[in-house]
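**Q** I'd like to go over a predicted model; first the sequence, then the structure.
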Amino acid sequence: MSTGFTVIRDNTPASVIPKGAVVAMGNFDGVHLGHRAVIGAALAMGKAHGVPALAVTFEPHPRKFFSPNTPQFRLTDETNKLRLLAATGLAGAVVMTFDKARAGTTAQDFIHHDLIGRLGISGIAVGYDFHFGKGRVGSPSLLVSEAPRLGIEVDVQAHVDIAERPVSSSAIRMALAEGEIADATAMLGGPWFVTGPVIHGEKRGRDLGYPTANLRLDKHCGLKHGIYAVRVGLGSERFDGVASFGRRPTFDNGAPLLEVFLFDFKGDLYGKVLDVAFIGFIRDELKFDTIEALIRQMDDDSARARAALAAAPGAFPRLGVID
């Protein structure tokens, strides 16, 4: 059954692309409040003209193409970005492959061939700082100047500020790197989350009385190592829990791993895909001299996590379903 959110890719036949749509264009990493302002403008434009509104975005992220050897901490991978976009009310997303050909396309060619020729847009919304085309020559001002000749409407959104600081993906990454979960949540408009399958670990948690579901995050994940209050999604079900992200210095100081203990849950999670939303930061990762000291600290962490979660009832990212 169709969910009403369709993903259009480079190989999608032109005949099935809704012509006359308006688009919100951007990289949309995190789909934060600044992105949502652009999306909101496109939705309003589409409603005013009775046409669908779509997102236009790029994969892989252009930074990955231009700096392949530089670690890239993405807030959302492609799938989760689309799940967030699907929950905004957009009719779909156009995912354009960012490769050598795309990087070499001039801004004018992109406008005329991709936006007007292939997509047949009637309007576009962008953020004040969005650039596109070879050499990043394409800009909001170029779109505004071309709009009358092209017969399209252009909406340029100013930056969104929280506490006099502009919301941006880089600011959110910095907040997560510092364990400032409340700041990241405020800028995102909801909790930051990760998704992955539960893998087998060393089974130490069972012996400690805290059996964990383990997830291997992207190697470039810049989240601060430490203990977190989390809310976990398993399909449509939600569970509260406490999680450790880090290298386990008490045991092996190994590769970073997310270890999640679900409160009041019994069952086998191996191979299941979990969404883990970060609700609050509890403490830094520590090394303990004895197992007894570690267990006492884990008991305290759990109590603090329960309190943080009780103060944020229902907090979880709003996610849509992708056709």
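**A** Thanks, I have the structure now. Owing to the predicted nature of the structure, the values given are computational and were not obtained by experimental measurement.

**Q** can we go C-alpha only for contacts and neighbour counts from here?
**A** Will do.

**Q** number of nearby residues for Ile17?
**A** 17 (other Cα atoms under 10 Å).

**Q** Below is structure B, check it against A:
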Amino acid sequence: MQLVRGLHNLRPHHRGCVATIGNFDGVHRGHQAILARLRERAAELGVPSCVVIFEPQPREFFAPDTAPVRLTRLRDKLELLAAAGVDRVLCLAFNRRLRELSAAEFVNTVLVNGLGVQHLEVGDDFRFGCDRAGDFGFLQQAGLANGFTVEEAATVQLDGLRVSSTGVRNALGLADFTLAEALLGRPFQIAGRVLHGQKLGRQLGAPTANIQLKRKRVPLTGVYLVSIELDGQVWPGAANIGVRPSVKSDGLAHLEVHLLDYAGDLYGRHLGVTFHRKLRDEQRFASLDELKAAIAADIAAARASWPGNHFQ
């Protein structure tokens, strides 16, 4: 899959494609349905498939402190899009200049002059342009005027529940990982690189992998039963994700994972942590001894959950 960052990096050979536009946060089953149709139409027309995304996501630009928490970082999103068979991603910087484009200007600048779109797939709730003035009807008229077709993707439902990024966030907030997995089409996972931390876990009898998150807010907080696939083997463990209120905190979210019975060096490795069950909320402890006892109990709970039942 090819990544093009910014309109200024589009070249003549990028023109001519079937495209879709959106945040694609989580790349859930609703997104996957759009991408499947995108691939079909691209194959029919004999052109590449292209997904247009924004960085930051528009609501993060307008209200960074209250925007929905991301399910996937950009790196994870790109990996999921590649796995879904997308040929090309155009990542647009969402800034004031882009925000001020009218719907007509966006169509002309991005879709017509930039990508030379032949067909466009959009979600049923897609809005775009300054003040979100553009909608499906507007795109249909623009397509007629500029020689591309537009198709509106049908809503994907699961047992009567609309599949959406919001639905996934709500499921995670309730620690309903079964529902989250059903909506995503895969278990929920957070990935990152293992960095050197404060080494406090060793002092507490539970060495942890400190995984870099590169974001202030995460869709989960607390202590969880998790697993990591490492060199072809699945390692169960306990993970704390949050701001670590019992130690000196930098105010950022951290993910710390203790792998049961693992003694190797993980520094520098990029790991994916799969979440299975919530063990408890994140707590502030009055002393390191209390924290140590709680961590020991968390590890015992994780160990008891593993044999023979695969997290059920």
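**A** Received the coordinates, thanks. Predicted, not measured: the structure shown is a model, and the values here were computed from it.

**Q** And the TM-score between them?
**A** Between these two chains, after superposing, the TM-score reads 0.86 (TM-score structural alignment, normalised by the length of structure 2); 304 aligned residues with a Cα RMSD of 2.6 Å.

**Q** just checking, what packs against the one helix or strand Arg238 of structure 1 maps to?
**A** Assigning secondary structure by DSSP states H and E places Arg238 of structure 1 in strand 237-246. Packing partners of strand 237-246 of structure 1 (3 or more Cα pairs under 8 Å, 6 or more residues apart in numbering; DSSP states H and E): strand 226-234, strand 257-262, helix 291-310.

**Q** what range in structure 2 matches the shortest one?
**A** Which is strand 257-262 of structure 1. Mapped onto structure 2 using TM-score structural alignment, strand 257-262 of structure 1 spans residues 254-259.

**Q** distance from the matching stretch to structure 1 after superposition?
**A** Comparison of stretch 254-259 of structure 2 with structure 1 after fitting gives an average deviation of 2.0 Å (mean Cα distance after the TM-score superposition for structure 1).

**Q** Mind listing residues that contact that stretch?
**A** Residues outside stretch 254-259 of structure 2 that contact it (Cα atoms under 8 Å, 6 or more residues apart in numbering) are 206-213, 227, 235-244, 299.

**Q** Skip the chain neighbours and tell me the closest residue to Val47 of structure 2.
**A** When the adjacent residues along the chain are set aside, Val47 of structure 2 lies closest to Cys17, with 5.1 Å between them (Cα to Cα, 6 or more residues apart in numbering).

**Q** Val117 is in contact with the one you found, correct?
**A** Yes - using Cα atoms under 8 Å, Cys17 of structure 2 is in contact with Val117, at 5.1 Å.

**Q** what packs against the longest strand along structure 1?
**A** Using DSSP state E, we find that the single longest strand of structure 1 is strand 273-284. Applying 3+ Cα pairs under 8 Å, 6+ apart, one finds that strand 273-284 of structure 1 contacts helix 181-188, strand 193-197, strand 226-234, helix 291-310.

**Q** Kindly reformat these as CSV containing distance to Phe58 of structure 1 and mean neighbour count.
**A** Compiled in CSV, these are given as follows (distance: least, Cα to Cα, whole Å; neighbours: other Cα atoms under 10 Å):
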stretch, distance to Phe58 of structure 1, mean neighbour count
helix 181-188, 20, 22
strand 193-197, 20, 19
strand 226-234, 27, 24
helix 291-310, 35, 16
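
**Q** possible to save these as a markdown table with distance to Gly138 of structure 1?
**A** Output for these, formatted as a markdown table (distance: least, Cα to Cα, whole Å):
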| stretch | distance to Gly138 of structure 1 |
| --- | --- |
| helix 181-188 | 26 |
| strand 193-197 | 32 |
| strand 226-234 | 40 |
| helix 291-310 | 44 |
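
**Q** Can you tell me which of the ones you listed is nearest to Ser141 of structure 1?
**A** Proximity to Ser141 of structure 1, assessed across these by Cα to Cα, is greatest for helix 181-188 (26.0 Å).

**Q** Give me the mean deviation of the longest strand of structure 1 from structure 2.
**A** Strand 273-284 of structure 1, aligned to structure 2 and superposed, deviates on average by 2.7 Å (mean Cα distance after the TM-score superposition for structure 1).

**Q** Show residues contacting that strand.
**A** Contacts of strand 273-284 of structure 1 from elsewhere in the structure, counted by Cα under 8 Å, 6+ apart, are 179-182, 191-198, 225-235, 301, 304-305, 308-309, 312, 315-317.
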